[in-house]
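Q: would you be able to build a 3D model of this:
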Amino acid sequence: MRDRVRVVVQGRGRRSWHARRAGLAGALWAAGELAVTVGVVVMLLVVHQVWWTNRQALSAAHEVVRELEGGGWPAGPEGEGQGEGTGAEEGPDAEASVGPSGGSGDSGSPGGAPAGNSGPRTVDPPPRASAYGILRIPRLGVAVPVAQGVDKRSVLDKGYAGHYVGTAQPGAEGNFALAGHRNTHGEPFRYINRLRAGDELIVDVRGKRYVYLVGQTLAETTERDTGVIAPVPRSAVTPGAGYSEPGAYITLTTCTPEYSSKYRLVVWGTLKR
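A: Have a look, this model is predicted:
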């Protein structure tokens, strides 16, 4: 009788051990499935952000370029002789402020455009977020719409180059300053670090063409270095970077390093006379 009791107790112990083992295996399996599911979701988000947004924005931007090339120019500035915009715009997102997100973000720009540049104002600037010109960068094979303002959602995320409100119009004395995404959302400024002195930056506005020649590049500056988009562009952070004499300038700004909005990359050019 005593032996039987001992056998029954041992049998229950084995069943309990097997049950615990099965429960642990089930928990590990569930955790593994959850990890795989989360990984797939994250991967899809990355694919959407890095690939799909590029595809969408790039396709839409190319369509706008084709429309403008076909004569679909909106009412807006005609270039030379244009004065300043309607005032300073709020500092944009991480790629859109040099005191910018990119991100697209992606898209950097200094935080707040400087007011004022030379030249009489003869025509009102185009509406905010409206594409009114085309920036062409032959070395990079880029043709991107130019729109007024550097708002992320309504301008930069569409794959446009955003014109800092308060800076000069194309062809005018002062600084025609632009921001664009380096990564995602069409990433029109992704490779502007490859530009060299003498490369052309071409701006088409309502049938008029303005050709600028790259003069200087600032590989890295802070997002608050608003001097880079001043009427006479000159870095307030890096001594000697920029210009000291009035003229007709163009400035391209974006985020750096890639897939980061920590610093800003700047390319300057001067109008070819």
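
Q: every contact and neighbour count from this point should use C-alpha atoms.
A: OK.

Q: would you state the strands of the stretch 1-150 of the chain in chain order?
A: 131-137, 142-148 (DSSP state E, counting those that start in this stretch).

Q: and the last one, how far from the chain's centre?
A: To tie it back to what came earlier, the one meant is strand 142-148. Distance, stretch centre to chain centre, for strand 142-148: 12 Å (Cα atoms, centre = their mean, to the nearest Å).

Q: show me what the helix or strand just after that strand is packed up against.
A: Next helix or strand after strand 142-148 toward the C-terminus (DSSP states H and E): strand 161-163. Applying 3 or more Cα pairs under 8 Å, 6 or more residues apart in numbering; DSSP states H and E, one finds that strand 161-163 contacts strand 142-148, strand 174-179.

Q: ok, now how distant is residue 62 from residue 241?
A: According to Cα to Cα, to the nearest Å, residue 62 and residue 241 sit 34 Å apart.

Q: now residue 221
A: Distance of residue 221 to residue 241, computed by Cα to Cα: 10 Å.

Q: which one of the two is surrounded by more residues?
A: More crowded of residue 221 and residue 241, by other Cα atoms under 10 Å: residue 221, with 23 against 16.

Q: just send the helices and strands packed on strand 161-163 back as CSV, with distance to residue 77 and mean neighbour count too.
A: Listed next are the helices and strands packed on strand 161-163 as CSV, based on distance: least, Cα to Cα, whole Å; neighbours: other Cα atoms under 10 Å:
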stretch, distance to residue 77, mean neighbour count
strand 142-148, 11, 24
strand 174-179, 12, 31
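
Q: the structure of the following sequence is requested for comparison with the preceding one:
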Amino acid sequence: PRGVALPLPPEDDATMPLRRVAAPRVPPAPTGGRAERRKAARRAERARRDSLGVVVSRLLGEVFITLGVVMLLFVAYQLWWTNVIAQQQAGGAAKDLRRSWARDGGKDRDAGAFSPGEGFAIVYIPKLDVKAPIAEGTGKHKVLDRGMVGHYGKGPLKSAMPWDRQGNFALAGHRNTHGEPFRYVNRLRPGDKIVVETKSAFYTYEMTSRLDQTSPANVGVIRPVPQGSGFTGPGRYITLTTCTPEFTSTYRMIVWGKMVDERPREKGKPDALVD
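A: Coordinates of the predicted model:
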């Protein structure tokens, strides 16, 4: 009937809205006891010791790498850069020498008139493609390390000049590093030419013999009639001396030759330099 309120049906659980139910709080797991803490401390100590070892190993590795790089740079300096510098110095000395010849003219000076390190000639070895200025003396710093060939010109080792009517024109040069002008003199064979140019003339020598190894104290190899050369009497000779074996200065290698031609510079280069 109208006006009478009907009671609502009871709510069905299936029709009720879903409610979010919070997950139960799980208590933290209990930490280990004293024994576990000691184990953790030992593990941390071992980790610290390992870290120190790693640091030391890295430092040693860096030191060895640095030393290796320094050694490689030194080898490169000795074997390559000293040649670059010495060849530049020798080339400049040869140009200066030619300019002085053109400017001053005149004849060659007497033996002993040159100061140590002063250039006075140029040596050519066509077979070895060698061209190097010759300076007075055989000093390492003033002459040889500058890529030049040194002349035994003073004291008990004094030798002749190319323009002397007889005697032995004795020279020294590096075989390795600093220009190494005599690097391959061991390749010379009898008949190969060695030419010396001075202010007034070209002097051509012909290689005759070689001594592969002798003591540095054997000064007889640069005497006027050099011992061991096969020459039996006075003449006009040339002697090339250099260190051997390569990269050492234990012994000396000797190359000898005899003069076969003298040509004034105004007549042009000798055949050995034209071919």
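
Q: now the strands of the stretch 1-150 of the first structure in CSV, with distance to residue 37 of the first structure?
A: CSV is the format used below for the strands of the stretch 1-150 of the first structure (distance: least, Cα to Cα, whole Å):
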stretch, distance to residue 37 of the first structure
strand 131-137, 41
strand 142-148, 38
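
Q: wait, which of those strands is closest to residue 47 of the first structure?
A: strand 142-148 (23.1 Å; Cα to Cα).

Q: average distance between that closest one and the second structure?
A: By mean Cα distance after the TM-score superposition for the first structure, the fitted strand 142-148 of the first structure averages 0.6 Å away from its aligned residues in the second structure.

Q: that strand corresponds to what range in the second structure?
A: On the second structure, the counterpart of strand 142-148 of the first structure by TM-score structural alignment is residues 130-136.

Q: next: stretch 212-219 of the first structure.
A: Under TM-score structural alignment, the match for stretch 212-219 of the first structure is residues 205-212.

Q: same question for stretch 45-58 of the first structure.
A: Taking TM-score structural alignment, stretch 45-58 of the first structure hits residues 74-87 over in the second structure.

Q: measure the matching stretch end to end?
A: Terminal residues of stretch 74-87 of the second structure lie 19 Å apart, using Cα to Cα.

Q: residue 24 of the first structure - how many residues pack around it?
A: The local packing of residue 24 of the first structure (other Cα under 10 Å) involves 12 other residues.

Q: ok, and what's touching the match of stretch 45-58 of the first structure?
A: Stretch 74-87 of the second structure has contacts (Cα atoms under 8 Å, 6 or more residues apart in numbering) with 145-148, 176-180.

Q: coming back round to it: so what's the gap between the match of stretch 212-219 of the first structure and the chain middle?
A: On Cα atoms, centre = their mean, the centre of stretch 205-212 of the second structure falls 28 Å from the chain's centre.

Q: distance from it to the first structure after superposition?
A: For stretch 205-212 of the second structure, the mean deviation from the first structure after alignment is 0.8 Å (mean Cα distance after the TM-score superposition for the first structure).

Q: can you give me the buried ones in that stretch?
A: For stretch 205-212 of the second structure, the neighbour count (16 or more other Cα atoms under 10 Å) marks 205-210 as buried.

Q: what about the helices in the stretch 1-150 of the first structure?
A: 2-47, 53-69 (DSSP state H, counting those that start in this stretch).

Q: quick one: closest of these to residue 129 of the first structure.
A: With Cα to Cα, the closest approach to residue 129 of the first structure among these belongs to helix 53-69: 12.7 Å.

Q: ok now that closest one, how far from the chain's centre?
A: With Cα atoms, centre = their mean as the basis, helix 53-69 of the first structure stands 15 Å off its chain's centre.

Q: run a quick neighbour tally on residue 243 of the first structure.
A: Counted with other Cα under 10 Å, the neighbours of residue 243 of the first structure add up to 17.

Q: wait, doesn't residue 169 of the first structure sit right on residue 83?
A: Yes. Checked against Cα atoms under 8 Å, the pair residue 169 of the first structure and residue 83 is within contact range at 6.6 Å.

Q: quick one: which of these two has more around it?
A: Using other Cα under 10 Å as the criterion, residue 169 of the first structure and residue 83 rank with residue 169 on top: 31 against 26.

Q: what's the match for residue 151 of the second structure in the first structure?
A: Using TM-score structural alignment as the criterion, residue 151 of the second structure maps onto residue 163 of the first structure.

Q: for residue 249 of the second structure, which non-adjacent residue is closest in space?
A: What sits nearest to residue 249 of the second structure in space, not counting adjacent residues and going by Cα to Cα, 6 or more residues apart in numbering, is residue 243, at 5.0 Å.

Q: three-state assignment of the one you found?
A: Three-state call for residue 243 of the second structure (DSSP: H, G, I helix; E, B strand; the rest coil): strand.

Q: just give the number of residues close to the aligned residue in the first structure for it.
A: Structural alignment (TM-score structural alignment) places residue 243 of the second structure against residue 255 in the first structure. Counted with other Cα under 10 Å, residues neighbouring residue 255 of the first structure total 39.

Q: and residue 44 of the second structure, by the same measure?
A: Using other Cα under 10 Å, residue 44 of the second structure has 12 neighbouring residues.

Q: how about it, what's its match in the first structure?
A: Alignment note: residue 44 of the second structure maps to residue 15 in the first structure; criterion TM-score structural alignment.

Q: from residue 27 of the first structure, how far off is that match?
A: Counting by Cα to Cα, the gap from residue 15 of the first structure to residue 27 of the first structure is 18 Å.

Q: now swap in residue 10 of the first structure and tell me
A: Note on residue 10 of the first structure: its distance to residue 27 of the first structure, by Cα to Cα, is 26 Å.

Q: then residue 70 of the first structure?
A: 63 Å.

Q: do the same with residue 254 of the first structure
A: Counting by Cα to Cα, the gap from residue 254 of the first structure to residue 27 of the first structure is 47 Å.

Q: between these two, which is the more surrounded one?
A: A direct count of neighbours by other Cα under 10 Å for residue 254 of the first structure and residue 27 places residue 254 higher, at 43 against 12.
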